[in-house]
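Trainee: Fold the following and give me the result.
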Amino acid sequence: MLKIYNTLTQRKETFEPIKTGVVNMYVCGPTVYNYIHIGNARSIVAFDTIRRYFEYCGYHVNYVSNFTDVDDKMINEAKREHTTVPKLADKYIAAYHQDVSALNVEPATRNPRATHHIKDIINFIQVLVDKDYAYESGGNVYFRARKFPTYGALAHENVNDLEAGASKHVTKAEMQLKEDPIDFVLWKKGTPGEISWESPWGKGRPGWHIECSVMSTKYLGDTFDIHGGGEDLEFPHHENERAQSEAKTGQTFVHYWMHNGFVTVGEDNEKMSKSLGNFITVHDLIKKVDPEILRFFISTTQYRRPIQYSQKNLDDAANNLKKLKTAYNNLHYRLKDADAFNDPKVDQEVRQIQANFQDAMDDDFNVQNGIGQVYELAKLGNVYAERPLVFKQTVQLILKKLTKLASIFGVTFEVESLNDNRIKALIKERNQARKDKNFGRSDEIRASLKSKGIILEDTPQGTRFRREHK
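Mentor: Have a look, this model is predicted:
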């Protein structure tokens, strides 16, 4: 029985979808004024892994993740690059798709853009104005946060504490426009020369929070199953989404709120972010690091835990990934001499490992324990592949389960097929040299092939070869 930690209630709850067999899921996407960094990728990969597990469990997942393609950062960056906000967005959205594709992230059901939903945003705000949850002031439209009875519940903050915090950050000019320091902007008055749209309150553009409420409810309904994002979005972004959405509809906005931990760097485990200038873009990193390794590194830490980015941790991920691929190829190699039928005892071990895997993942997507079971399956496969006699159906069962479980972490397997006659001729020559006890020539051939990235493995079934995984 799958349990999910709900940020709102601060406890694990049994997952019960609104519609049987369907998961409606919204995950906050990036503001597209730069390439995504590893911190962004953490959220993207974590929720892709969660999505994949839902699909493994047989659910149909409607997965919506937005692009914020207009805000102050977009406007400022467009000025620096001497381009328009729409062109800047197009550039970085294209880069986003390239980067997440390299990380083997499944395409979203929809990737809506805020600027494509201006009419919907205006209509949403108008309902809030009509219901007296929002008011116009100086060309801006603000939400009356205090009027929403449970404001602060998602962040687990008292409204008075929020007011004290907001008062320190609200300028005198803003306070002259706001009724209350904790009120937040739904529509922002336009500045001459900057991108804006006509509205009942004058030319302007949407606030940050309103766009997600509009796009999530447009594509998933007024109430949907899961809303995800980084833990830094709990307040104010998700709190404000919840307030304005429920104020408009009078219904529960989201059943399960999920938030992933940060990526940290350095000895002080500092959060990676663009604002701190300590970020590494995925776009640059995957030129140096195999993106499959980066994906594996991110996906094998439970989503609520922080991840420390370091070369050592990347190397550990590379080694563990290599072990899985080696196990797969060891098993596949044995298909050529496997006997018919199966081994019931080993088959039962495989099914027990799968059951253990599911138990781990059902506990709030505990991927660390889950991947531990995948390693156990790989270990079982290696031991079985070394037996003098193996059975075809059992080998196929292990391969099938290993492929299916590993795919949840974005791992794909390919059979190493090196149809290189020269390599085969050298292996034949080496085998003869060993028979002739010409070990100098045998070692020379092995070393020569290794220098070309070809690894020889002497097994009871003969000498096999594979390409070395970098």
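
Trainee: Could you use CA atoms for every contact and neighbour count after this?
Mentor: Fine.

Trainee: Could you pull out the strands in the stretch 101-250 of the chain for me?
Mentor: With strands called from DSSP state E, counting those that start in this stretch, the stretch 101-250 of the chain shows them at 134-137, 140-143, 184-189, 204-206, 224-230.

Trainee: Tell me which other helices or strands the fourth one touches.
Mentor: For strand 204-206, the contact count by 3 or more CA pairs under 8 Å, 6 or more residues apart in numbering; DSSP states H and E identifies strand 184-189 as packing neighbours.

Trainee: For the strand it packs on, buried residues please.
Mentor: By neighbour count on 16 or more other CA atoms under 10 Å, the buried set for strand 184-189 is Phe184, Val185, Leu186, Trp187, Lys188, Lys189.

Trainee: Before we compare anything, build this one as well:
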Amino acid sequence: MALQIYNTMTRAKEVFVPQEPDKVKMYVCGPTVYGYMHIGNARPVIVFDMVRNYLEALGNEVRYLTNFTDVDDKMIRKAEEMNITVAEVAEMFISAYQEDLTGLGVKPATMNPRVTESMDMIIEFIKELEEKGYAYENGGDVYYRTGKFADYGKLSRQNLEELHFGIRIEVDSRKENQEDFVLWKAAKPGEVHWHSPWGNGRPGWHIECSAMVREYLGETIDIHGGGQDLQFPHHECECAQTEALTGKPLSNYWMHNGFLNIGEEKMSKSLGNGLLVKDIRARFKAAAIRYFMLSSHYRNPLNFTEEALLSAEKSAERIALAESNVKHRLELAPEGADGEASAAVAERLAAIISSFHARMQDDFNTPDAITAVFDWVSLANQTLAKTDAASADFAALLKTFGEMNAVLRLTPEVEAEAATEEIERLIAERAEARKNKNWGRSDEIRDELNSLGILLEDTPQGMRWRRK
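Mentor: The predicted structure follows:
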């Protein structure tokens, strides 16, 4: 079996072959942090967490980046509305976002680069585009010259002539062509800004991801992911920016998840129809929300209803109950757990895990993979019904379930696991900050950990942590 991924660029399933054996470079566009995460945002978060988990289950080391856009027009408006600084808006909603990730059982990314911490690399990227003739300045704004990049539109299958009819474009007399997009925005009086060769300003949206990908992952990555709505213009513009400089593909595989709809409309903050994750988490555990999200293929649209979540909750509870009962049975009689499982149980478990992988390797077909999980539930319940079942059978059951659940994360303990992973990520980031004598960031992380109820202790063996 070989993993096949549907590549948006080619509109076909392709065998996944990373550039470097057993190592995957993966980037997923993160949020603009001007509000709380809504349930529509949670779909790509959970989908690409699952993708990353499965790649790791196949033995790959995954370097997984997702960014924070922490300066933006919407953030400036939010700061004015709340009468606080843009930086304070960012810290408030990044903290809330990370809390939601933990509450959804999502593992921390390898790195979360922020736009405000990446300004030098962004400005350098724009300068290189300008030197090559792909960018031009007008009145302190810098635009990308789309007409010079012959492949503009290849990802979304659009061409420049059709864009006039298919996309509403606000006429801007400063542009050579109306399809040109902004790389650098001149600052208005009183706005947050950075110094640049073109005057004070801030970056456009699309350039941020191109610069971060090149800086932290290289010129070509293995997988670039995001929601379907990012395919155009955001990902199209990323391709144009990066490939104009490198002459190489930005990503070898492009993945896009379908919309989460409420009624007939896509969920989004801008439409005002987004249900907040923090409110949904108050009613439903991570296992139920993840089950709901993964019960449909990631490329298909998914309709959100309370009934669907309640159904997902019941299904997740069936899985958790079976696992709990198997664990309990093994705890009652642990002797012989390291022995061989019975032939009947071993044979069925081999078929279950083979089926699970076959379905996951078909473009991450999670709804069918969940069918394999319920085959496991049936086998677990049948084995539990036998008073003479061997401990080795229960140990084998747990091992197989663990392999599947490491990918899907459908049981209650995933929230605690995610919390521990986030704490360890923060401690590692603090250690790096201290190594680089970045005392301000070190103190920020210490305060963040303290707010989470985590105490740090220096020991001869290194830093340790414990809960208050």
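
Trainee: After superposing, what score do the chains get?
Mentor: With the length set by TM-score structural alignment, normalised by the length of the second structure, the two chains reach a TM-score of 0.85; 408 aligned residues with a CA RMSD of 1.4 Å.

Trainee: would you list the buried residues of strand 184-189 of the first structure in JSON lines and tack on distance to Glu231 of the first structure?
Mentor: Formatted as JSON lines, those follow (distance: CA to CA, whole Å):
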{"residue": "Phe184", "distance to Glu231 of the first structure": "20"}
{"residue": "Val185", "distance to Glu231 of the first structure": "21"}
{"residue": "Leu186", "distance to Glu231 of the first structure": "22"}
{"residue": "Trp187", "distance to Glu231 of the first structure": "25"}
{"residue": "Lys188", "distance to Glu231 of the first structure": "26"}
{"residue": "Lys189", "distance to Glu231 of the first structure": "29"}
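
Trainee: quick revisit: would you convert the strands of the stretch 101-250 of the first structure into JSON lines that also reports distance to Leu405 of the first structure?
Mentor: Formatted as JSON lines, the strands of the stretch 101-250 of the first structure follow (distance: least, CA to CA, whole Å):
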{"stretch": "strand 134-137", "distance to Leu405 of the first structure": "48"}
{"stretch": "strand 140-143", "distance to Leu405 of the first structure": "46"}
{"stretch": "strand 184-189", "distance to Leu405 of the first structure": "44"}
{"stretch": "strand 204-206", "distance to Leu405 of the first structure": "42"}
{"stretch": "strand 224-230", "distance to Leu405 of the first structure": "23"}
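
Trainee: Out of the ones you listed, which gets nearest to Ala95 of the first structure?
Mentor: Proximity to Ala95 of the first structure (CA to CA) singles out strand 224-230 among the strands of the stretch 101-250 of the first structure, at 20.4 Å.

Trainee: in the second structure, what residues pair with the closest one?
Mentor: The alignment of strand 224-230 of the first structure onto the second structure (TM-score structural alignment) spans residues 221-227.

Trainee: With the first structure overlaid, report how far that stretch is off on average.
Mentor: Comparing stretch 221-227 of the second structure with its match in the first structure after superposition yields a mean distance of 0.3 Å (mean CA distance after the TM-score superposition for the first structure).

Trainee: Is it correct that Asp360 of the first structure is in contact with Asn366?
Mentor: For residue 360 of the first structure the amino acid is Ala, not Asp. Yes. Assessed by CA atoms under 8 Å, Ala360 of the first structure is found in contact with Asn366 at 5.5 Å.

Trainee: just the buried residues of strand 184-189 of the first structure now: which is nearest Leu8 of the first structure?
Mentor: Ranked by distance to Leu8 of the first structure (CA to CA), those are led by Phe184 at 20.5 Å.

Trainee: Tell me the residue in the second structure aligned with that closest one.
Mentor: Per TM-score structural alignment, the equivalent position to Phe184 of the first structure in the second structure is Phe181.

Trainee: correct me, but its match touches Tyr144?
Mentor: Yes. Contact criterion CA under 8 Å: Phe181 of the second structure and Tyr144 qualify, at 5.4 Å.

Trainee: wait, what's in contact with His206 of the second structure?
Mentor: If you count contacts by CA atoms under 8 Å, 6 or more residues apart in numbering, His206 of the second structure has them with Leu183, His234, His235, Cys237, Glu238.

Trainee: if I pick Val377 of the second structure, what's in contact with it?
Mentor: Arg318, Ile319, Ala322, Glu323.

Trainee: Drop anything exposed from these.
Mentor: By 16+ other CA under 10 Å, the contacts of Val377 of the second structure give Ile319, Ala322, Glu323 as buried.

Trainee: Just put the contacts of His206 of the second structure in CSV and tack on distance to Arg283 of the second structure.
Mentor: Listed next are the contacts of His206 of the second structure as CSV, based on distance: CA to CA, whole Å:
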residue, distance to Arg283 of the second structure
Leu183, 42
His234, 34
His235, 35
Cys237, 39
Glu238, 38
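
Trainee: Which contacts among these does the first structure share?
Mentor: With both residues aligned by TM-score structural alignment, their matches' CA atoms under 8 Å, the contacts of these that the first structure also has are Leu183, His234, His235, Cys237, Glu238.

Trainee: Using ChimeraX, define a selection of the buried residues within those.
Mentor: Selection of buried members from those for ChimeraX, criterion 16+ other CA under 10 Å:
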select :183,234,235,237,238
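
Trainee: what's the most distant pair in the kept ones among the contacts of His206 of the second structure?
Mentor: Leu183 and His235 (14.1 Å).

Trainee: quick one: which of the contacts of Val377 of the second structure sit in helices?
Mentor: Counting by DSSP state H, the part of these found in helices is Arg318, Ile319, Ala322, Glu323.

Trainee: just to revisit the earlier point, so, if you compare the kept ones among the contacts of His206 of the second structure, which one comes nearest to Gly462 of the second structure?
Mentor: So of these, ranked by how close each gets to Gly462 of the second structure (CA to CA), first place is Glu238, at 41.6 Å.

Trainee: what does that closest one align to in the first structure?
Mentor: By TM-score structural alignment, Glu238 of the second structure lines up with Glu241.
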